[in-house]
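*Asks:* heads up, no residue letters with this:
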């Protein structure tokens, strides 16, 4: 007589499936898996910044947040705050994005000369030279730390976006 022996994995499968079902039932009954809106509110040590001189946030974020002695500015795209139009061409887009950044920095109680770090997101790194000239004009002799990276896509399919961290001191 030949005995058929099932592999260990096959013998364990029913037990694993039962354990998985039990785990899922347990997780579904926990309150943090309920489908409700978050009750998280801004911490009292933080202050949101908003200005009509720059485009309003397009999603669930702030134009900037003050935290201690620093101002953290969200990425600014080249959207005209008055008309909602997107500037045409890399020169116009870089200029508008930096104007928007300057407006947020100022609304946050700082100034472009106090920006300590910028990140420039480019749709095409071939535009770096053109953006660099406009960036230099926006900052004058001040040279904050900076990163510039090429990305696959930016909001509203713009060509450039700029974010910054500025000192409030």
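*Replies:* That came in fine, so what should we check first? What you see is a predicted model, and the numbers here were worked out from it, not measured in a lab. Numbering: from 1, shown residues only.
*Asks:* going forward, measure contacts and count neighbours with C-alpha atoms only.
*Replies:* Will do.
*Asks:* Could you tell me which residues within stretch 95-114 count as buried?
*Replies:* Residues 95-105, 107-108, 110-114 are the ones in stretch 95-114 that count as buried (16 or more other C-alpha atoms under 10 Å).
*Asks:* try this one next to it:
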């Protein structure tokens, strides 16, 4: 059985998908882009501002599901430019304190709304 997770504190989906889906003890959070949930606009200020907004969006969805970054077991980071890896990694890493999740980081030719970063997560809620 699956449950749809939704919060107004994260951006509205821009297609036919949910912000997150919970099934059993697993939470699958759709890729988040640096859209401000209040305006729907992409934040400006470069890769650091974009990554911070993405992480805040993920945090809002995790919170709605009763979880936090300590529950995350897997992440996928999509970058428009692998040259941004160090900057993204520094901000991303500040949201995790121990028992880091598994992860891959891939460069994508293009991302939704021409953003520089998108991140999805899977969390274990048990």
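*Replies:* Okay, I see it. In this text the structure is predicted, and so the values were computed from the model without any measurement.
*Asks:* before we move on, back to that, now, the buried residues of stretch 95-114 of the first structure that are in helices?
*Replies:* Among these, DSSP state H puts 95-105, 107 in helices.
*Asks:* Distance to residue 138 of the first structure added to those, as JSON lines?
*Replies:* JSON lines is the format used below for these (distance: C-alpha to C-alpha, whole Å):
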{"residue": "95", "distance to residue 138 of the first structure": "8"}
{"residue": "96", "distance to residue 138 of the first structure": "11"}
{"residue": "97", "distance to residue 138 of the first structure": "10"}
{"residue": "98", "distance to residue 138 of the first structure": "7"}
{"residue": "99", "distance to residue 138 of the first structure": "8"}
{"residue": "100", "distance to residue 138 of the first structure": "11"}
{"residue": "101", "distance to residue 138 of the first structure": "10"}
{"residue": "102", "distance to residue 138 of the first structure": "9"}
{"residue": "103", "distance to residue 138 of the first structure": "12"}
{"residue": "104", "distance to residue 138 of the first structure": "14"}
{"residue": "105", "distance to residue 138 of the first structure": "13"}
{"residue": "107", "distance to residue 138 of the first structure": "17"}
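*Asks:* And for the counterpart of residue 79 of the second structure in the first structure, the neighbour number?
*Replies:* Using TM-score structural alignment, the partner of residue 79 of the second structure in the first structure is residue 122. The number of residues packed near residue 122 of the first structure is 24, by other C-alpha atoms under 10 Å.
*Asks:* what sits against residue 122 of the first structure?
*Replies:* Contact analysis of residue 122 of the first structure by C-alpha atoms under 8 Å, 6 or more residues apart in numbering lists 128, 148-151, 159-161.
*Asks:* so how far is residue 57 of the second structure from residue 72 of the second structure?
*Replies:* 14 Å (C-alpha to C-alpha, to the nearest Å).
*Asks:* And residue 15 of the first structure, what's its match in the second structure?
*Replies:* Under TM-score structural alignment, residue 15 of the first structure pairs with no residue in the second structure.
*Asks:* Residue 165 of the first structure now?
*Replies:* By TM-score structural alignment, residue 165 of the first structure lines up with residue 122.
*Asks:* how about the nearest residue to its match, chain neighbours excluded?
*Replies:* Nearest non-adjacent residue to residue 122 of the second structure, counting by C-alpha to C-alpha, 6 or more residues apart in numbering: residue 28, 4.7 Å away.
*Asks:* what about the helices in the first structure?
*Replies:* 8-28, 90-107, 128-139.
*Asks:* Just say which of these is most tucked in.
*Replies:* helix 90-107 (a mean of 23; mean count of other C-alpha atoms under 10 Å).
*Asks:* dump the residue contacts of the equivalent of residue 26 of the second structure over in the first structure.
*Replies:* Using TM-score structural alignment, the equivalent of residue 26 of the second structure in the first structure is residue 70. Counting by C-alpha under 8 Å, 6+ apart, residue 70 of the first structure touches 165-168.
*Asks:* Of all the helices of the first structure, which one is nearest residue 61 of the first structure?
*Replies:* Residue 61 of the first structure lies closest, by C-alpha to C-alpha, to one member of the helices of the first structure: helix 90-107, at 13.6 Å.
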